[in-house]
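Below: sequence and its predicted model.
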Amino acid sequence: MVLEVVDVTKEFVGVRALDRVSFKLEPGEVHALVGENGAGKSTLIKVLTGVHRPTSGTLLHRGEPVVFTRPVDAQRAGISTIYQEVNLVPLMSVAGNLFLGREPRRRGLVDWKRMNADAAGVLAGYGIHSDVRRPLGTLGVGAQQMVALARAVATEADVVIMDEPTSSLEPREVETLFSVVERLHERGIAIVYVSHRMDELYRICDRVTVLRDGKHVHTGPLADLSRLELVSMMLGRSVGDIREHGATAFGVDHHAGREPVLEAKGLTSGTRLSDVSVSIRPGEVVGLAGLLGSGRSETARAIVGALPLDSGTVLVGGAALGPGVPNAMRAGVNMLAEDRKAEGIIPNLSVRENIVLAALPQLSRFGVVSRDRQDRIVDTFVKRLRIKVSSPEQKVSELSGGNQQKVLLARWLCTQPKVLLLDEPTRGIDVGAKAEVQALIDELAQEGLAVLLISSELEELLDGADRLVVLKDGAVVGELVGDQLTQDNVLAAIASGDAAAGESRAGESRAGESRAGESTAAESTAAESKAGRSGEGES
């Protein structure tokens, strides 16, 4: 065994995060670690990496008992970690981050020329060709994650822990990651792989360990479990119950007769956005599709006033929206940002304080905020969103990533918005919590909330959106509705970059006027898509 956990228990105030958990990692294997948010995955990783010391139990590294009192102890022992949220230094150069703590030196001084050259060579193998002298924070989230991956792999590690490593990556980068995993496997390096994406787990993992409510549920070859069996272990429900109730998808309610509650017209911002237009009706879920860097997040940020515009207007209820985020909030337009760590949670505040933060002006009378009203709102949304928390006064930083995401959703929902912009709302969330969030969005749409949904998972958009607006290089290249909502059509729109063609195809589909050969192909594609969705719900 390269790494072993024996009967480890970890307790916090009022919470037993791990309850006599055992875990074994063989040299060279790719071992999946799965469970719902709050199951104990993050706590186990922090025990393995020296962030937390176990309350009881033993940690063995290559058969020898070890005690890691801080992360650097685990790193020196050969345990390297890639976290879901990039934990590098944004103001430092890309090269500096890659070689942080192990900079090449010449005569006692950092050899910047050699370090930059070595960094450029290493990162080229990960598809990153940016100037390594620029600050890391100027790169996109996906590129930053690849730098973190390259840094972790470059160290002399015999264990690499990957916590949701693909959550910020586009498909090309995901393939690069998988090739890195294969190289590590061939070198005999063991990998702990945490992900909520079933396709990834079944593609690259050898064995799986399932945690639920802080307890060990199962360890064994992943190939021996069907997807339904794996999910049933994670959720603690029977396969039959999941088959009947677990395939929750967003509702489809076009509300075609209603006027848009939000219209964004001709949004243009430097080289990031070019004449982007989007409209959303009450009760409608509109998805933004496209590769990373296509302008999805920029569109949402422009709508709420967080991205300055060169031209374009945003109308809410027919009235022009003034510049700036405060005007958007007052008009009932709120946004859940992609990076919950940097732009969402306030880690040192409690769950209660994080939830009511945006609603404080509504809760105050003559400048005094009612604590009773706060408590009622918090209690309502903790129950409604099933946020796992020991107390509303618990620090939000102590929650799992999925529960932190639910806290942010609660923050904006308690302001009773008209329009909610969701940028990667299920990023880093496990299967159970993902279904809960999707069901919640469905419920909110049915109640009349207008939703703009951004996701890097195309299946999530196809299943969840009434309409898809496809972006490429900051411009709209197609709009898909009804039977046009297929993966092939989205990819074709991205590849062709022809907005007119995309609009024409959508119009032909609605009118049923396509040529006979094209109609046959379209019907076949739509039928295959429907069959695929049905099969995915039951697989």
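It's in. Numbers count the residues shown, from 1 in each chain.

from here on, contacts and neighbour counts on C-alpha atoms
Fine.

From Val194, how far out is Ile355?
The spacing between Ile355 and Val194, counted by CA to CA, to the nearest Å, is 28 Å.

Then Val382?
From Val382 to Val194 the distance is 26 Å (CA to CA).

Ile387 now?
Taken as CA to CA, the span from Ile387 to Val194 is 21 Å.

of those two, who's got more company?
More crowded of Ile387 and Val194, by other CA atoms under 10 Å: Val194, with 27 against 24.

C-terminal to the helix or strand in which Ala32 is found, what's the next element?
Using DSSP states H and E, Ala32 sits in strand 30-34. Per DSSP H and E, strand 30-34 leads on to helix 41-48 as the next helix or strand towards the C-terminus.

what angle do that following helix and strand 30-34 make?
Put simply, helix 41-48 runs at 130 degrees to strand 30-34, going by axes from the mean of the first three to the mean of the last three CA atoms, to 10 degrees.

how far does helix 41-48 sit from the chain's center?
Put simply, helix 41-48 sits 19 Å off its chain's centre (CA atoms, centre = their mean, to the nearest Å).

Included below, for side-by-side comparison, is a second structure:
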Amino acid sequence: MRLLEMKNIKKAFGDIYALNGINLNLDKGEVLSLCGENGSGKSTLMKVLCGVYPFGEYEGDILFEGKKVEAQTIKDTEKLGIAIIHQELTLVKELSILENLFLGDEISHFGVVDFLQMHQKAVGLLDKVKLTVSPETKVGELGVGQQQLVEIAKALSKKAKLLVLDEPTAPLTESETQILLNLVQNLKGQGVSCIFISHKLSEVKAISDHICVIRDGEHIGTRLGADMTTDDIITMMVGREMKELFPKEPHTIGDEVLRVEEVFAKDKSNLSTYKVKGANLQLRRGEILGISGLVGAGRTELMECIYGCYQGEHSGRFYLNGESVNLKSSEAALKLGIAMVPEDRKRHGIIPIMSVGHNISIAGLDKFSSYKGLSQTDEEKAILDSVSQLKVKTPSHDIAIRHLSGGNQQKAILARFLMLQPQILILDEPTRGIDVGAKYEIYKLMFALVKQGISIIMVSSELPEILGISDRVIVMHEGVIKGEFKNEGLTQEMIMDCALSEENQGEVA
């Protein structure tokens, strides 16, 4: 039975069409994956579907259970049974699970909230999503994966017939991801349909009945998931074959540029434990050093110590080009030519209300200043050069950066720090939540940088990325560096064995 039809959907911003004739169909109990590069129009299409862009602000028709939808708000589509779960969760962490589940939809009788009935319903909803915690638990005490399940339970409390999951697994571990994918399959068996948006094509292949690909706001095609290979999806997304996802290029590796000795970092919330325990590493000029390890291994904390921004108690010795340096703050690190692109671009990277251009130039305003003041001409030229070099897709560099896709926000942050011409660039999860086309461009940029003599430290949870890009790999586990490998014949199994072994493996040729 046909649940949803979106016919010839068009949505323009000014003179630019973000959507130009999109068609999408979904049956009851079906999982449809929506694929496309960052900026292809996926999020815009879902905002049209869910009432963020109300009827009248777009062209085309939406039919849900055979009836035309003319929604003015998200509340209107929720009443129909359409629920969207965004990558950035909307839960109130200070409230309990129960309070979050019924926030704004409390069950009451004659003006009195019926907590007993809400508790009974909450228990049933949590059981549906296989979450074995008390409804009274504060959401802030849950892990990200558990919070994601609470969001789905909240959608089910509203009797959702269609779930839209926008990058739901981006922040999740492998085990949490599998729980979520199993849940989607269970809901499918109960007749709940799902539109699944993910850049992780292995998940798309595993879960989809059909796969719809859009590119530059246009519908490229919808095919049976079983009939498509990962290469087929990539080709449809980017408009060309991508035979080598990791465009590894030869480059010269020089002498040591950075040495880190005996770094210890205490847990910010528990001073009796350490996030980093006696870490030592070296980085050479023109090298890409990959840092691998399971979530919680201490990789980000070690990078924050090197960049001088770790908020907890820490110690260690740092040598730059053979000379001892004091990396007491990020300002000190930047002055010495060390820059870091953070893991969470939303919280620690972009300034959402500022323009794309000012997000790029803000760290390098000294370059455009003199006793006469700020040269807007020089700043404008530098911004345009950066946008062009990194292929940042934006209608204008004057629009707020929050309107860009995740991949283009990431490129803008990279542009910000490259404008400072660093000698060392730390990239923490540089391609998280980014499509394959944008990943490819970032990899090409990384190799262009090391060819110029810039050294890169890349933290990544994706082992194919670590193996595809790194010259050398350091493996961390529970705050300890367990091993170091030249990336010659290195396999994912070798990295995992190292991370989980009882003994430190030291340097492995």
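Cool, the structure landed. Bear in mind the structure is a predicted one, so any value in this text is a computation, not a measurement.

Now the TM-score, please.
The TM-score (TM-score structural alignment, normalised by the length of the second structure) is 0.90; 497 aligned residues with a CA RMSD of 2.7 Å.

Off-centre distance for the strand holding Ala32 of the first structure?
Worked out by CA atoms, centre = their mean, strand 30-34 of the first structure lies 18 Å from the chain centre.

same thing with stretch 63-73 of the second structure?
The answer for stretch 63-73 of the second structure is 31 Å, by CA atoms, centre = their mean.

cool, and stretch 178-195 of the second structure?
With CA atoms, centre = their mean, you get 22 Å for stretch 178-195 of the second structure.

okay, that stretch sits on what stretch of the first structure?
Counting by TM-score structural alignment, stretch 178-195 of the second structure falls onto residues 175-192 of the first structure.

can you pull the buried residues of that stretch?
Within stretch 175-192 of the first structure, the residues that count as buried by 16 or more other CA atoms under 10 Å are 176-177, 180-182, 184-185, 189-192.

contacts for that stretch?
Stretch 175-192 of the first structure is contacted by residues 2, 25-33, 126-127, 157-162, 166, 204 when judged by CA atoms under 8 Å, 6 or more residues apart in numbering.

if we go to 6 Å?
Stretch 175-192 of the first structure has contacts (CA atoms under 6 Å, 6 or more residues apart in numbering) with 27-32, 158-161.

Same check on stretch 280-292 of the first structure?
Residues from elsewhere that reach stretch 280-292 of the first structure, judged by CA under 6 Å, 6+ apart: 170, 254, 260-262, 445-446, 448-454, 461, 465-471.

Ok, stretch 33-43 of the second structure next?
Contacts for stretch 33-43 of the second structure (CA under 6 Å, 6+ apart): 18, 195-197, 208, 211-217, 237, 405, 407, 435.

Farthest pair within the residues you listed?
Spanning the widest gap among the contacts of stretch 33-43 of the second structure are Ala18 and Ser208, at 25.0 Å by CA to CA.

Tell me which residues of stretch 77-92 of the first structure come out buried.
By 16+ other CA under 10 Å, the buried positions in stretch 77-92 of the first structure come out as 77-86, 88, 90, 92.

need the residues you listed in JSON lines with secondary structure, can you?
Output for the buried residues of stretch 77-92 of the first structure, formatted as JSON lines (DSSP: H, G, I helix; E, B strand; the rest coil):
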{"residue": "Ala77", "secondary structure": "helix"}
{"residue": "Gly78", "secondary structure": "coil"}
{"residue": "Ile79", "secondary structure": "strand"}
{"residue": "Ser80", "secondary structure": "strand"}
{"residue": "Thr81", "secondary structure": "strand"}
{"residue": "Ile82", "secondary structure": "strand"}
{"residue": "Tyr83", "secondary structure": "coil"}
{"residue": "Gln84", "secondary structure": "coil"}
{"residue": "Glu85", "secondary structure": "coil"}
{"residue": "Val86", "secondary structure": "coil"}
{"residue": "Leu88", "secondary structure": "coil"}
{"residue": "Pro90", "secondary structure": "coil"}
{"residue": "Met92", "secondary structure": "coil"}
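
what's the closest of those to Ile346 of the first structure?
Ile346 of the first structure lies nearest to Glu85 out of the buried residues of stretch 77-92 of the first structure, by CA to CA, at 14.8 Å.
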